[in-house]
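Trainee: Just the structure for this:
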Amino acid sequence: MMLPVIRSGGGRRPPPRLPTDGANEARMTQGHPAAHPGDGQPHPPVQAYPAAPPGFPAAPGYRPPGAYPVGPGQPGFGPYPPVPPPRPKSRRGLWIGIGAGVLVLTLCAGTAVGVGVGLSERGEDAAPKAAAAANGVTVTQQELDDLLARHSKALADKDLKAYLAPFDPARKDLVAGQTRLFTNLGKLPLAVGRYRTVAQQGRTTDSFGRGVSFQLDVSFVHQFEGYDLTPVAEWYRWTVVRETRGAPLKVTAVTGAPAALGNSKTVYYPGPWDKWGDIHVERTAHTLVITDAALAAEAKRYARVAEAAVADDFAAWQAGGVTADIPKGFVISLVKGKADLGSLYRVNKEETTEAGVSIGMVSTERQNGVDIGGSRIVVDVGDRSFFAPGDTKGPREIFRHEVGHSLVASLEDADKQDFFDGIENWIVEGFAEYLAHRGEPLRASDRTAQARSLVRSGDWDGTLPSNVDWDSPGRVSFHYWLGHAAMTHLAEKYGEQKLFQFVTARYRGATADQASQQVLGIPLAQFQSGWTAYVRAQAR
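Mentor: This is a model prediction of the structure:
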């Protein structure tokens, strides 16, 4: 399987709605790791994707697209004359790549440690081995597997006593936290919920009879019934202790497993069930909204908005005529504030500026070619770029945008994407923006006024923005608009079905030029030439 590199993907930065000074841009981010680990049947690494241990998610090694910016100051926003601020941007691709890479490196690191220990032990003389067998303290892999099997069974049986059995009863805070986790997990529609070993670090054997303490990375393999296409995984790091020969194993600490790569410090940790002592779960026909119990009122209010956004995006997808395995529903969490937005399903290393994010979850079992088994949408309902009092347009847009990222995430073939760059953001974000504003003219976008100003000023070279330049200061919102304009032009000139076919082809591994040739019948350069003229006409 592949290790997940956690990258932010599928989010959105808000376009300026009010006059801004370039210092307050919000964005929506789209992110999903790429890899396809196997639960017991690891897949060989392909291209830049390393393989992960059985039962663990592969590492997404490419940059996930999809995020929304929140105002000038972030890429895409800059000091502009008093105009409505653009909405946030999405960074889905970044999340994906990071997630995959993280998992990969983490697994590789753990494997290296295990191999080193094994080789060292094989090199020992027979006498010390005999002494260790007689007097030593040892923890075997079979013991760890059995421990996690019992832990998995306890969760499935809803047996709290058995679930808490591995945790040191003297660590009251740890036991209390695991009790809350058990209760939270019991509120969720888990079709799959099991624990597997990822890797371990530290001594598991002491020949002199002293106790051993080591770190065990554990994946929580889970699948939400009706939402995830395949099982996905969150990674924990357990500190495991055996004090004397024959003593029971004790877990004395639990945290998130550190990510080796990407902009998250952890691998899909913490989930809402870890982060909040009491979660509230709100379900609609196609959404599973999980929030802190303190946001139950917001969950009830915005679950209806999210459901309507899903219905809109599903209708667009059906009209697009593409046949593909897509999710039947989406898992959404609502937060208030950037601190919570940047610490759910990730621990952001960078400043969190987006207003929403779609994080792709790497499949632990690659089924029917699906690399991304599901996604987790997180939206900051405290962000005034989309959730100002009385604003009904903003919430609809951000949910449509993030759902749009999650809708096509499972189409992405990680093996055929560039490990470092991924799909072009003008396609990823442009498609999500198109869905956010579908049914409206391009001029209705809050980003249009700013974009027209830049085009009229002559400060634009007429080309599609590259991923390298995407976050250029003062340009993020403009780049979102250019992607939106590209998708709108494609739909108007060639038909909306061609738009969906083009995006699908790119996600499935065709280059942008190949997708243009296959779907539109022209090279990408010719499409870009027509699009440039279209953009300049929009700016008149």
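Trainee: From now on I want contacts and neighbour counts done on CA atoms only, so please keep to that.
Mentor: Fine.
Trainee: And the helices in the stretch 251-400 of the chain, which stretches?
Mentor: Under the criterion DSSP state H, counting those that start in this stretch, helices of the stretch 251-400 of the chain are mapped to 272-275, 296-320, 338-341, 384-387, 393-409.
Trainee: Figure out how far stretch 507-520 is from the centre of its chain.
Mentor: Once both centres are worked out by C-alpha atoms, centre = their mean, to the nearest Å, stretch 507-520 turns out to sit 25 Å from its chain's centre.
Trainee: hang on, I meant stretch 374-390
Mentor: Shown here is stretch 374-390, whose average C-alpha point lies 16 Å from the average C-alpha point of the whole chain (C-alpha atoms, centre = their mean).
Trainee: what does stretch 469-487 give?
Mentor: On the basis of C-alpha atoms, centre = their mean, stretch 469-487 is displaced by 22 Å from the centre of the chain it belongs to.
Trainee: Name the residues of it that come out as buried.
Mentor: When burial is assessed from 16 or more other C-alpha atoms under 10 Å, stretch 469-487 yields the following buried residues: 470-487.
Trainee: Among those, which ones are in strands?
Mentor: Restricting those to those inside strands, with DSSP state E as the criterion, leaves an empty set.
Trainee: Distance check, the residue lying farthest from the centre of the chain against K250.
Mentor: Centroid-distance maximum for the chain: A127 at 50.8 Å, with C-alpha atoms, centre = their mean. Note on A127: its distance to K250, by C-alpha to C-alpha, to the nearest Å, is 30 Å.
Trainee: what do you get for G495?
Mentor: Counting by C-alpha to C-alpha, the separation of G495 from K250 is 62 Å.
Trainee: Sequence B follows; please return its structure for comparison with A:
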Amino acid sequence: MNHGENMEPSPAPAAPGSDEPTVPAEPGPAAPVLPPVAPVLPPTVMIPRQRGPEMYVPQPSHPADPAPPYSAPPFSAPPYSAPPFSAPPGSTQAFPAPPGPGHPGQPGHPGQPAGMPGYWPVPQAPPRPRRRGLVATGVVAAVVLVLAFAVWIASAGPVGQNALVGSGHALPGRSGAAAGTAPGAKGENTVSDKILATLSKQSKALLAGDHDGYLTGVGGGLQDGFNRRFGSLRAMGVQTWKPTLVDKPAQNADGTWSVLVRYDYCFGTGCTQLFPQVVQTSWTVVGDQASVAKYEQSSEPWDASALQAVTGRRVIVAGSTANAGKLQRVLPKADAAADVADRYAHWDPPPKWYIVYVAGEGEWKSWWDNGDIGASYDGYSTGPRGIVMQAADATQQWLQILLTHEFGHVVTVGEDYGTADNWWLVEGIADYISDRDGTTMRGRLPDVRRFVKKGWNGSITLGPPPDTASDQEIDARYGIALIAVTCLSKKFGEPKMLDFFGAVVRKNTSLESASTSVLGTEWSGVASSCAAQVRNS
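Mentor: Just a heads-up that it's a prediction; the model follows:
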């Protein structure tokens, strides 16, 4: 994907519910090259597997996978994941996958810089003890760049033409006051018009469940990918599918036209929060007809795999055919986790639908380009876009902890992210939300006690576990983070604990300033008091 292509002036955005493409803008001077995007993505919050045979339904043993670069401890929080943009094995990738929107993870549920949605990993449950490491920095960087690009486009607004189909609220674009007809030599439709006409037909057909109509204008060799995409999107309950041309079509040497297409979409009845996906495409234009010649394969679960899905009161749980039988097992625990997480939506309304993707071994490595996380974690979060889990065979107790921890990240971090310095707060609050009956705390305390005896430095403001950390140290760090957040809640009350978290993690306020303004006392005394609770645990 060329992130430096010239951009057309933005037309007025289509009205919600309209299925007519926006009139193209008059040709004008090329827009400046897209600004470089700083790799400030949200933390990939992962949850490590829990240790202890009682946490898993017996499964055939298999060799341990390499440790992921960023990951989290074993007790409650789902693992990290990576960007959404790479093609699954066997798929037709027309263009190299762009550095997808992904979020690097750090051991445990590390916090990361603010800017974009992050993956929040959760340590695995008991059996299959494996070393938990960090997610490869290269993967993290790629993830950051792609998602950063998509988020930049989302925040700047679509440039070019759009065709809005379905419900929901489109992301605002730049002013389209200067939009015109941009006719061809004899007033015929432009190449942009023709491409948008095909995209609009496909969008209408997708939302209407018209499979043949969706394949309108799909070139040879691409049908398998479009068939899979149609089935997965319909299974997920797609409600909005809005295509926009991000840039001006450029003609290639072979006569085809290349253009970036952005789709704004949402899943579930009544959904309003739209998520952008940007893909590179190439088109053959003959007369008034535009046909897709190449289409970039992304690694978003619904694009990379043929999914089936089940819907609960507040959640959509999806998985490939191989895992379809596990979806109903996860559904009730996911609904229950949503009920708990909703209570901690202190800053923004909770999502209309929490989305859970149940991954098999292949999907775990390919979805959102998560090849480096490995099998040491049970889940990770990409924010409101959804969480990914591979622990569908875990006990019902662990499923509840895992899902509640990950949903906790969705409602507490939202679109803002802390830094690695705030890892203890990001992971601690997710563990706190999942620790409804004390199970998470009880599971972590043995390793906390060992860690303290071995020479803990007395600080509660721990960062992500280093990639050399043992399972016990990772678990201990999560445990200390949980004790610290629980200490804040008991000492000052849950509302003030949440306000303190918001000030530090969401507003980047220093611990000292947040403690004085929110808690009404100096941070040194608070930290000392909570550290004492760790020592006395």
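Trainee: follow-up on the earlier one: aligned to the residue farthest from the centre of the first structure, what sits in the second structure?
Mentor: Using TM-score structural alignment as the criterion, A127 of the first structure has no counterpart in the second structure.
Trainee: A127 of the first structure sits in which helix or strand?
Mentor: Remark: A127 of the first structure resides in helix 126-135, with elements defined by DSSP states H and E.
Trainee: do A141 of the second structure as well
Mentor: In this structure, A141 of the second structure sits in helix 137-156 according to DSSP H and E.
Trainee: cool, and M46 of the second structure?
Mentor: With elements taken from DSSP H and E, the one containing M46 of the second structure is strand 45-48.
Trainee: Where does that strand end up in the first structure?
Mentor: Against the first structure, the aligned range for strand 45-48 of the second structure is residues 10-13 (TM-score structural alignment).
Trainee: ok, now stretch 325-341 of the second structure?
Mentor: Under the alignment (TM-score structural alignment), stretch 325-341 of the second structure falls on residues 297-313 in the first structure.
Trainee: and that stretch, how far from the second structure on average?
Mentor: Its match in the second structure and stretch 297-313 of the first structure itself, once the structures are fitted together, sit a mean 1.5 Å apart by mean C-alpha distance after the TM-score superposition for the first structure.
Trainee: Show me what the next helix or strand after the helix holding A141 of the second structure packs onto, helices and strands only.
Mentor: Where DSSP H and E defines the elements, the next helix or strand beyond helix 137-156 of the second structure is helix 191-208. Helix 191-208 of the second structure makes packing contacts with helix 211-214, helix 223-235, strand 238-245, strand 275-286, strand 289-295 when contacts are defined by 3 or more C-alpha pairs under 8 Å, 6 or more residues apart in numbering; DSSP states H and E.
Trainee: Now do the contacts for M389 of the second structure.
Mentor: Counting by C-alpha atoms under 8 Å, 6 or more residues apart in numbering, M389 of the second structure touches 78, 356-359, 364, 378-380.
Trainee: again, 10 Å this time
Mentor: By C-alpha atoms under 10 Å, 6 or more residues apart in numbering, M389 of the second structure lies in contact with 46-47, 78-81, 121-122, 124, 319, 356-360, 364, 377-381, 399, 402-403, 406.
Trainee: and the gap between it and P83 of the second structure?
Mentor: Computed with C-alpha to C-alpha, the distance linking M389 of the second structure and P83 of the second structure is 15 Å.
Trainee: about what we covered before: can you give the distance of the helix holding A127 of the first structure from its chain's centre?
Mentor: In terms of C-alpha atoms, centre = their mean, the centre of helix 126-135 of the first structure is found 47 Å from the chain centre.
Trainee: For that helix, list every residue counted as buried.
Mentor: By neighbour count with 16+ other C-alpha under 10 Å, helix 126-135 of the first structure contains the buried residues 129, 132-133, 135.
Trainee: Not counting its neighbours along the chain, what's nearest the residue nearest in space to the middle of the first structure?
Mentor: Note on the first structure: the residue nearest the mean C-alpha position is I359, at 2.0 Å, using C-alpha atoms, centre = their mean. For I359 of the first structure, ignoring the flanking residues on the chain, the nearest one in space by C-alpha to C-alpha, 6 or more residues apart in numbering is G31 at 4.0 Å.
Trainee: What is the burial count for the residue mapped onto N370 of the second structure from the first structure?
Mentor: Aligned against the first structure by TM-score structural alignment, N370 of the second structure finds its counterpart in N348. Taking other C-alpha atoms under 10 Å as the neighbour definition, N348 of the first structure ends up with a count of 20.
Trainee: N348 of the first structure contacts L341, doesn't it?
Mentor: Yes: with the criterion set as C-alpha atoms under 10 Å, N348 of the first structure and L341 qualify as a contacting pair; they are 9.0 Å apart.
Trainee: so what sits against both of those two?
Mentor: Looking at what touches both N348 of the first structure and L341 (by C-alpha under 10 Å, 6+ apart), there is no common residue.
Trainee: Dump the buried residues of helix 126-135 of the first structure to a markdown table, plus distance to N425 of the first structure.
Mentor: Supplementary listing: the buried residues of helix 126-135 of the first structure in a markdown table, determined by distance: C-alpha to C-alpha, whole Å:
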| residue | distance to N425 of the first structure |
| --- | --- |
| K129 | 57 |
| A132 | 57 |
| A133 | 58 |
| N135 | 60 |
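Trainee: what about the aligned residue in the first structure for P446 of the second structure, which helix or strand?
Mentor: For P446 of the second structure, the aligned position in the first structure is A449, judged by TM-score structural alignment. When secondary structure is defined by DSSP H and E, A449 of the first structure falls within helix 448-457.
Trainee: Run through the neighbouring helices and strands of that helix.
Mentor: helix 476-494, helix 524-538 (3 or more C-alpha pairs under 10 Å, 6 or more residues apart in numbering; DSSP states H and E).
Trainee: in it, what counts as buried?
Mentor: Applying a neighbour-count criterion of 16+ other C-alpha under 10 Å, one finds 448-455 buried in helix 448-457 of the first structure.
Trainee: Put together JSON lines for those residues, with distance to A59 of the first structure on each row.
Mentor: As requested, these are arranged in JSON lines below (distance: C-alpha to C-alpha, whole Å):
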{"residue": "T448", "distance to A59 of the first structure": "37"}
{"residue": "A449", "distance to A59 of the first structure": "40"}
{"residue": "Q450", "distance to A59 of the first structure": "38"}
{"residue": "A451", "distance to A59 of the first structure": "37"}
{"residue": "R452", "distance to A59 of the first structure": "40"}
{"residue": "S453", "distance to A59 of the first structure": "42"}
{"residue": "L454", "distance to A59 of the first structure": "39"}
{"residue": "V455", "distance to A59 of the first structure": "40"}
